[in-house]
Each structure stands twice: as C-alpha cells, then as structure tokens.
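*Asks:* Pasting a predicted model and its sequence here:
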Amino acid sequence: MRLSRPILGSLSAILILLAIFTFNVQASGIDMRYLLAETPFSIFLPMVRSGASSSPPPPSPSPTSPVPTVTILPPGGGMIINHNSIGLYDRIPSSYLRAAEAIKFTFMDRSVGANIDEGIGCLAAVSWEASNSACRRGYVDASLTNWVTYPNGNLPIPTVITFPGGNNRSNIHFVYHEGTWEEDLSYFIQSYPNYANQDIFSYQHNYLHVAAGSTIDDVYFDPNYRGTNIYDLEALEDRYPNKTFVYWTASLARTIGSADAQSFNDQMRSWAAQNGKILIDIAAIESHAPNGTACRNSQGYEIICKDYTTEANGGHLGSVSGGKIRIAKAIWVTLAQIAGWQP
C-alpha cells in the first residue's frame, strides 16, 4: 500500500514528538512501560482521499417564473371583425378579457351608436338576469312580429339576447355627434387631440350618411378630392403613430340598402384589407341573421336584418336587444385581439 505525502509527513512529525517525549521521560526516571499501561491516549491521523475534490453546494431552486403580463399593443397586421366573429366572444380567455377591459376606448356616432353603447352596458351587468329590461327583449317566434321582455312565462329565451354579464366597461365611452358625413368626419379629426389620452378614439358613419344619393362613396377614397376623406384619416394616423386606429363600415337600415351604402362599405372593406387596418364590419353583422343567413333587398344590397330592429324603414337597435348585444360582443372581440389574443 502506498501512503500519500500528507500521511507520511504526519507520521514523521509524530515519531519525532514521541522520541523527544521518551527522552524526557527517561531522563526523569519514569518507567515508560508503567506510563503506557496507565495512561490512555489516541493518535488522530488526517483522512485524505486521493483525487477527491470538494463539490460545490447544490444550486438553489430557481424562483417560479412570473405569469406573463399582457401588453396592449396595436396588432401587426389588419383585422376584420364581422358576423363570423361573434362566436369568438364566448371563447375570450379571462386574462385577455381583463386586458381588453383596461383599454381606453371611445367611439363617436349618433343614435345607432347610442344603441351600441347601451348594448355594451348590457354586457356589463352582473348577470343576464340582473340586466336592464332593455337588454332582455326579443321576438317570441320566427315570424319576427311580436316581441316581449324575457324571461316571460314558458317562452324559451332567444339565444341572440343571452350573455354571461360581468364585463367591466368603465374604460369604454360614447360620444354623440350628428351632421353630414363630411361634417362628422371633420369634427372627429378636429376633436382627436382632445381624446389623445385614450388608447383608441374611433368614428362610425351612420346609415343616413350612405342613403341613396350620397356622395360618400364617390369621394371618400378619392386621393384628388379636396374635401375631408380617408386620406385625412391616414394623415391623422401619421401624427399619432403610437395610437391604435379602428375603422367601421356604415350601419344599415331596412330601406338603406342602397347602391351608395353598398359601394361605400365594399370600398371600406377593400381599403382596410389592403392597408392592414382594423375594421369592425358592422354592416356585415347587421346584414346577417343569427343563423348566418344574409339579409338583402330586392336589388341585392345589404340591409339590416329584421332580427335586430322593429322599424319598417329605419335601423335603430333599441326595441329588440339582439342587434346591439351582437355588436357589443364584436367590440369586445376586437379589444381582446388588440390586447394580444389570437383565437
């Protein structure tokens, strides 16, 4: 067996000490045999393992990774929200719904916008049962003739007016304004600095702006037009590059449906798609029944479905609740996707 150098050195030192001790004892006349027999002692040798190395202490467990937070950012590309998007509302994850609720969103319109704002208020109720009666009105059958406030006896509640409730709408606001389409558009652009504290300030044209004979579809997308049009909105975007801009198609009525309405809305859809814009296609939502059936007049133009209005000629969403609730759901789907949700 080979001893390592540290052990040999230790043994040498011990032997030298023993020799000195023995010499001193003998010089004192003490019998070493007696001393060793009566005095117990121990010798401690260091234990050294060849090739052994000290191991570092085990690493401390890393802390649990924090839950990612949702950052509100404009989407990188375009987004079209239409009648096919309504079903996404029930699929919004709670984290993205909370993020959507944090977005400061203000939109401008006239009476139909007020109806939509009421629909947003409906979804903010604690529950469907606790919501305002204006949120629970619907037709009694497929004839779309008579309507009642639900619940009502044994009548089945129409799915189109149901919702879970609980959406916090404290950051969503509505601005009422009425004028010609160009007056409204100019007012919106001039007012924008007053709403620069909002994440989104948006504007929707109403069905009166696209009635038969309107010039809106002729000049709105014309780069040579000297009045206010889409190019002024693009210039506004350039002045506020950190803001998110949301565009809308125009709302519809039972008799509007017109060539001008169809042309304007189709141009807005094409422009938004080609330029990567966010578009709430309210015309598509209003012109499709809850089952997906398209509603058009005898000329083939989109009109608001009877499912959403009780008016013979107009397009208000007040008497029955389905239309304003569907559009309110579309707005939440829009905000959730702006907040980063990818359905």
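*Replies:* That came in fine, so what should we check first?
*Asks:* going forward, measure contacts and count neighbours with C-alpha atoms only.
*Replies:* Noted.
*Asks:* which one's the longest helix in the chain?
*Replies:* helix 5-27 (DSSP state H).
*Asks:* helices or strands up against that one?
*Replies:* helix 32-38 (3 or more C-alpha pairs under 8 Å, 6 or more residues apart in numbering; DSSP states H and E).
*Asks:* quick check, distance from the helix it packs on to the centre of its chain.
*Replies:* 91 Å (C-alpha atoms, centre = their mean, to the nearest Å).
*Asks:* which helices and strands does that helix pack with?
*Replies:* helix 5-27.
*Asks:* Please point out which parts of the helix it packs on sit buried.
*Replies:* Applying a neighbour-count criterion of 16 or more other C-alpha atoms under 10 Å, one finds nothing buried in helix 5-27.
*Asks:* What segments of the protein are helices?
*Replies:* 5-27, 32-38, 94-101, 111-123, 181-191, 216-219, 230-239, 259-275, 282-286, 322-338.
*Asks:* So for Phe174, which of those helices sits nearest?
*Replies:* helix 111-123 (6.4 Å; C-alpha to C-alpha).
*Asks:* Name the residues that touch that closest one?
*Replies:* 128, 131-132, 135, 163-167, 169, 173-174, 176, 204, 206, 251, 315-318, 321, 324-325, 327-329 (C-alpha atoms under 8 Å, 6 or more residues apart in numbering).
*Asks:* could you redo the last one with a cut-off of 7 Å?
*Replies:* Residues from elsewhere that reach helix 111-123 (C-alpha atoms under 7 Å, 6 or more residues apart in numbering): 131-132, 135, 163, 165-167, 174, 316-318, 324-325, 327-328.
*Asks:* and Gln190, how many neighbours does it have?
*Replies:* A total of 11 residues lie near Gln190 under the criterion other C-alpha atoms under 10 Å.
*Asks:* Run through the residues that contact the nearest residue to Ser202 once chain neighbours are set aside.
*Replies:* In space, and not counting its chain neighbours, Ser202 is closest to Phe107: 4.6 Å by C-alpha to C-alpha, 6 or more residues apart in numbering. By C-alpha under 7 Å, 6+ apart, Phe107 lies in contact with His173, Phe174, Val175, Phe201, Ser202, Tyr203.
*Asks:* Could you rerun that using 10 Å?
*Replies:* 113, 117, 172-176, 188, 200-204, 246 (C-alpha atoms under 10 Å, 6 or more residues apart in numbering).
*Asks:* I'd say Ala336 and Ile103 touch.
*Replies:* Yes: Ala336 lies in contact with Ile103 (C-alpha atoms under 10 Å); the separation is 9.2 Å.
*Asks:* With neighbour numbers in mind, choose between the two.
*Replies:* More crowded of Ala336 and Ile103, by other C-alpha under 10 Å: Ala336, with 26 against 21.
*Asks:* Take this one as well and set it beside the first:
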Amino acid sequence: MRYLNISCLIALVFLLSSCSKEDGPGIVSGDGFIIDHSCTKLAAIPSEWIEEAKSNLHIAYGHTSHGSQLTEGMSGLVSFKGPTFSWNNGGTGGSLDLHDYAMSGDLGNPDRTSWAERTRTYLAANPDVNVIIWSWCGQVSDATESNINTYLSLMEGLENDYPGVAFVYMTGHLDGSGLNGNLHIRNEQIRSFCRRNGKILYDFADIESYNPDGVWFGDRNADDGCNYDTDGNGTLDGNWAVEWQNAHTRGVDWYDCTAAHTQPLNANQKAYAAWWLWARIAGWDGN
C-alpha cells in the first residue's frame, strides 16, 4: 500500500507539472505555427476550440491603424455570424477576452524598441494576460536587416522572460513593391526566423496576397489596399477585393465592416485568420 501511495503521489506531481502555465495556453515550449492565407476558412475551426479560446485566453493587442483590420474585421464578424465570435476587454458574457489597443503605439511607433518595454510594463500590471500580439504599420517597408534582427531579438527576450505567455510575431503589410522590394525581403527574414525557431507567426502580408478563392496577387505588386497590376505595366489598375466582392453576395459570402486603408473583404480574411490564431494558441492542432 505504501508503494501504491508513493506511485499515486508521483503521478499527481507529474500531472500538475504538465498543466503548468510555464508553457503558455495550450502551447508546448518550442511549438510554433504560421497563420497565413490557408487559415481563412472560418467553418474549418472546430467549435470546441473556439470555446476553449474564449475560456482560456487573455489577449493584449498593441497596434495603430493597419493593425485595426484584425479587430475591425472581428467586430463585423459578430454581426455576420453571431455571438459565437463575440469579444471584449475582460471576456464578459462568455466572450473572448481581448484588450484592443492595450499598449500604445506599434512595432515601429514611436520607435522600433519602445513596444518591448511597454509590453513588460503591461504584463507586470496584468499578470492574467497570456497572449501578446503587436502589429506593424508600414515600418517593415524601410526596415534594414538589423532593424528586423532587433525586433526578433526583443521578441525572444520577452519569450524567455515570460514563458507562460504566447507571443505572436507578425509580418508587415503589403506596399506595392512586389517580390523584389525591401518589404518582401524583410518579411521573408521574419518568416524564416519563425520557421527555424518554432515561433507563432500571423502572416499579415500573406493573408492580403490572396483572394478567398486562393488566387495569388503577390507577384502583381499588390498593396495594402488590395490594388494590383493587372497587365504588368507598373500601374495598379485592379483591386482583387473589390472584384471579388462585386462577384459575390454581401451578407452571404462576405460582410461589410470598417477596414482601415483597405477593403472590407481584406478585414474579413484577417478576422477569420485571427480566430484560427486564437484556436491554435488554445491548443487546436489545425486539423
């Protein structure tokens, strides 16, 4: 009986340690995934993982105008699909707990480092928060390799100091400079780092490079407004979002919503991808 009690005690200690917050909400240390255009099918997210996210995640989001596309899209989604996708600061009424504009500025405003210290200050005052996400607002376009290395290093520093928090990396929005532009090169730097090191990446640029049918506009100098070059003459004379919206039914295939710098469909896609992100962080394997 003594040996049985010792065995039970060991099993209990192991169970408690495996449920520790040290690895973050549903994330095993070292795990990572990329949220991109392939993660925009809302119906593919199991309802139980939507509920798991609403039950367990406490999210703080720092951004300025471009980053608002996620939350503007998420707000419109509630009207489009119902209270299953509701969110607010505090998570009241069974909603997702998401503190929008939790920290002032963005990843490049007022400079390229203040966001990290603001994150530390915020987490000290809000120890229940277990997800941190920041967005860019144009600053990847003129970033140097060193600038991006600074961003990546600061993110890793936060991850090391707050192992119970999931930190979400992000690419910069499209700017019309195409595959040979600095933006694409710097975004690839971020993507490569995240793949190699098992990080969580919300690929903002990739999401707005595709329409809902999976047609790619990344090689047509697409920009953040969904404008693109239809014939290779250097003029952005098409708009993939407007074209898709006009060919489909509003309120059925897509929904109207506020969308800073862009079209509603782009914010729709960003919202769908955001819910994939929350579900994955909560523990869903994406299948």
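*Replies:* Perfect, I can see it now. What you see is a predicted model, and the numbers here were worked out from it, not measured in a lab.
*Asks:* So among the contacts of Phe107 of the first structure, which ones count as buried?
*Replies:* Using 16+ other C-alpha under 10 Å as the threshold, Gly113, Asp117, Ile172, Phe174, Val175, Phe188, Ile200, Phe201, Ser202, Tyr203, Gln204, Val246 are the buried ones among these.
*Asks:* Quickly check those for the two that are furthest apart.
*Replies:* Every pair of those checked by C-alpha to C-alpha; the farthest is Asp117 and Phe188, at 17.9 Å.
*Asks:* Alignment lookup: Ala284 of the first structure to the second structure.
*Replies:* By TM-score structural alignment, Ala284 of the first structure lines up with Asp206 in the second structure.
*Asks:* Over to Leu252 of the first structure?
*Replies:* So, by TM-score structural alignment, Leu252 of the first structure is matched to Leu174.
*Asks:* For its match, which residues are in contact?
*Replies:* Contacts of Leu174 of the second structure by C-alpha under 10 Å, 6+ apart are 138, 140-141, 183-184, 187, 204-209, 218, 221-227.
*Asks:* Distance of Ile325 of the first structure relative to His173 of the first structure?
*Replies:* 16 Å (C-alpha to C-alpha, to the nearest Å).
*Asks:* One more: Gly166 of the first structure?
*Replies:* In terms of C-alpha to C-alpha, Gly166 of the first structure sits 17 Å off from His173 of the first structure.
*Asks:* just Thr310 of the first structure next, same as before
*Replies:* 26 Å.
*Asks:* Check Ile331 of the first structure too.
*Replies:* 12 Å.
*Asks:* So for those two, which residues contact both of them?
*Replies:* Phe105, Ile120.
*Asks:* Quick one: map the residue nearest to Ser202 of the first structure onto the second structure.
*Replies:* Phe107 of the first structure maps onto Tyr61 in the second structure, by TM-score structural alignment.
*Asks:* before we move on, what about Ile92 of the first structure?
*Replies:* By TM-score structural alignment, Ile92 of the first structure lines up with Ile45.
*Asks:* For the residue nearest to that match when sequence neighbours are not counted, give me its contacts.
*Replies:* Nearest residue to Ile45 of the second structure in three dimensions, chain neighbours excluded: Trp276, at 6.7 Å (C-alpha to C-alpha, 6+ apart). Residues in contact with Trp276 of the second structure (C-alpha under 10 Å, 6+ apart) are 35-36, 39-42, 44-46, 49-50, 53, 202, 270, 282, 284, 286.
*Asks:* Leu77 of the second structure -> the first structure?
*Replies:* By TM-score structural alignment, Leu77 of the second structure lines up with Leu123.
*Asks:* Hmm, I typed the wrong one, I wanted Leu265 of the second structure.
*Replies:* By TM-score structural alignment, Leu265 of the second structure lines up with Gly322.
*Asks:* Please report how far the residue nearest the centre of the second structure lies from Asn239 of the second structure.
*Replies:* The second structure has Tyr202 as the residue nearest its centroid, 3.8 Å off, counting by C-alpha atoms, centre = their mean. Computed as C-alpha to C-alpha, the Tyr202 of the second structure to Asn239 of the second structure distance reads 23 Å.
*Asks:* how many neighbours does the residue mapped onto Trp271 of the first structure from the second structure have?
*Replies:* Matched by TM-score structural alignment, Trp271 of the first structure corresponds to Phe193 in the second structure. For Phe193 of the second structure, the tally of surrounding residues (other C-alpha under 10 Å) stands at 15.
*Asks:* And Phe193 of the second structure, how far from Asn149 of the second structure?
*Replies:* 9 Å.
*Asks:* do the same with Glu52 of the second structure
*Replies:* Taken as C-alpha to C-alpha, the span from Glu52 of the second structure to Asn149 of the second structure is 34 Å.
*Asks:* again, but for Trp134 of the second structure
*Replies:* 16 Å.
*Asks:* Which residue numbers in the second structure does the longest helix of the first structure align to?
*Replies:* By TM-score structural alignment, helix 5-27 of the first structure lines up with nothing in the second structure.
*Asks:* circling back to that earlier point, give me every residue that touches the match of Ile92 of the first structure.
*Replies:* Ile45 of the second structure touches Cys39, Tyr272, Trp275, Trp276, Ala279, Arg280, Trp284, Gly286, Asn287, counting by C-alpha under 10 Å, 6+ apart.
*Asks:* Gly318 of the first structure now?
*Replies:* Going by C-alpha under 10 Å, 6+ apart, Gly318 of the first structure touches 111-112, 114-116, 118-119, 134-135, 137, 308-311, 324.
*Asks:* If we use 7 Å, what do you get?
*Replies:* Gly318 of the first structure touches Asn115, counting by C-alpha under 7 Å, 6+ apart.
*Asks:* Can you give me the distance of the match of Phe107 of the first structure to Asp100 of the second structure?
*Replies:* For Tyr61 of the second structure, the distance to Asp100 of the second structure - C-alpha to C-alpha - is 5 Å.
*Asks:* again with Ser177 of the second structure
*Replies:* Ser177 of the second structure is 30 Å from Asp100 of the second structure, by C-alpha to C-alpha.
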